[in-house]
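Enquirer: Any chance you could fold what I've pasted below:
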Amino acid sequence: MAHSSVSAQFNGVSGERHVEEQRRMTVAVTGAGGTGAAKRFLAALQADDRVSHVDLLVSANGRKLAALEFGTGEDMESVAVALGATSEKIRLLDPADLSGPVTSGSYLYDAMVILPCAVGVLGRIANGLAIDLIERAADVALKERRRLVLCLRETPLNLAHLRNMVAVTEAGAIVYPMIPTYYNVPETLAELQEELVERVLQLLGLGHTDRYRWDGTSTPARREHTATS
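Expert: All right, here's what the predicted structure looks like:
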């Protein structure tokens, strides 16, 4: 569902219209399962006219996982097609190229999401180690106080993972594990992915539905499922 980039609000004093600035996003896909959720997330960003630009980085292991999950080649072009990254909004960046634009704090973007986020990537970000452009971009997001969301996909968690999660949280990141909710009574993998993506979008101020919003007794999604059960 597309959203207007122009706010309907007016300034009560001057009567001037406030124009909502379009968002610029950085999205990374790393070597953890769940690249289907990344595809759904990218589709949402491409369809949202509040988003003007997306820099997309897919690690080598991310490409391996995407190839496994989508049955495609591991080259970047094949993976980009599999992820549905076909909009002119999306620019593909090479994670191995540390001279890429997101390496600098002077390059402006609003938020970064790593979906899925491997625990190795989490650990390096937590300790300020950047061996590729994905980790460098995350480091920049933290130092520039931009929103950084890490969608961790790992279980069970060992003590090192937990300590790294605390460290990145203290540094300003949001750790959002890819853990499904159950009170909405999801019936398909697509529904699990849809809710995950919507909740991440809400963290970015880009939510587009109240389907999963708790009203004190239930949610629209839960009511839909329980009404037909």
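
Enquirer: For the rest of this, base every contact and every neighbour count on C-alpha atoms.
Expert: Noted.

Enquirer: Just list the residues touching the nearest residue to Asp97 once chain neighbours are set aside, thanks.
Expert: The shortest distance from Asp97 to any non-neighbouring residue, by C-alpha to C-alpha, 6 or more residues apart in numbering, is to Leu133 (6.3 Å). Counting by C-alpha atoms under 8 Å, 6 or more residues apart in numbering, Leu133 makes contact with 94-98, 100, 102-103.

Enquirer: separation between Leu133 and Ala190?
Expert: 30 Å (C-alpha to C-alpha, to the nearest Å).

Enquirer: and if you look at Phe41?
Expert: 12 Å.

Enquirer: cool, Leu150 as well?
Expert: For Leu150 relative to Ala190 (C-alpha to C-alpha), the value is 20 Å.

Enquirer: Here is the second sequence; please produce its structure so I can put it next to the first one:
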Amino acid sequence: MSEKKIVVAIGGSSGSLYAKVLLDKLRELEDQWTKVGIVITENGKFNWQFELREDGWKSYPFDYYGQRDFSAPFASGSARYGTMIVCPCSMGLLARIASGISNDLITRAADVVLKERRRLILVPREAPYSLIHLRNMTALTESGAVICPAVPSFYSGASTAEEIAGTVVDRVLDLAGFELKDTYRWGETESIDPME
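Expert: Prediction:
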């Protein structure tokens, strides 16, 4: 079994389906991680219920932590959590991370991941971007984070909302170093010929 320990933060922007698909896929990849820590904001809970009409974030076999729980292991670099994924990531949360404002567990954990030179992947779901958003994303990229906007691809023939969200989540899991068995690979996976 891999020693991969990851943090998943679910922010308060629209896009709860991305978080749900991410948690579903992580559950399927349980042989590739030893610990998954979950932190979900109050707005993240609200949006999950509003958009998905359920509160299924509670039902996954992961470790859950409150936003003010600074005793969580990933609040310190010594716990050696190697990857943090923020999905979806609101622009306010992204701004606080970019500014180094560690005022809750999510921003503290992101600060830890950056200072330890580990992997921070942010999945913003916003359009359009203001100059403030772009500058914050630039600052994070310069600090070592990966910005992976929730922009789905369509060349795999995805048709359901979950499959479309899965095109983004699979990219995120690739960036996090997971080995995916059933994902579309350009030039390697059979697809529909657009000329037919």
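
Enquirer: mind listing the strands for the second structure?
Expert: Along the second structure, counting by DSSP state E, strands occupy 5-10, 35-40, 63-65, 83-89, 119-124, 146-147.

Enquirer: Let me have these in TSV, extended by mean neighbour count and distance to Thr167 of the second structure.
Expert: Formatted as TSV, the strands of the second structure follow (neighbours: other C-alpha atoms under 10 Å; distance: least, C-alpha to C-alpha, whole Å):
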stretch	mean neighbour count	distance to Thr167 of the second structure
strand 5-10	24	18
strand 35-40	21	21
strand 63-65	16	26
strand 83-89	26	14
strand 119-124	25	13
strand 146-147	20	15
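
Enquirer: okay, those strands in CSV with distance to Glu51 of the second structure next?
Expert: Below are the strands of the second structure laid out as CSV (distance: least, C-alpha to C-alpha, whole Å):
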stretch, distance to Glu51 of the second structure
strand 5-10, 14
strand 35-40, 15
strand 63-65, 21
strand 83-89, 13
strand 119-124, 17
strand 146-147, 24
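
Enquirer: now the helices for the second structure?
Expert: 16-28, 42-52, 91-98, 105-115, 131-142, 161-175 (DSSP state H).

Enquirer: right, so the ones you listed: which one is the most enclosed?
Expert: helix 105-115 (a mean of 24; mean count of other C-alpha atoms under 10 Å).

Enquirer: Provide the aligned range in the first structure for that helix.
Expert: Residues 133-143 of the first structure are where helix 105-115 of the second structure lands when matched by TM-score structural alignment.

Enquirer: What mean distance separates that stretch from the matching residues in the second structure?
Expert: Its aligned residues in the second structure lie a mean 0.4 Å from stretch 133-143 of the first structure after superposition (mean C-alpha distance after the TM-score superposition for the first structure).

Enquirer: For the buried ones among the contacts of Leu133 of the first structure, write the corresponding ChimeraX selection.
Expert: Selection of buried members from the contacts of Leu133 of the first structure for ChimeraX, criterion 16 or more other C-alpha atoms under 10 Å:
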select :94,95,98,100,102,103
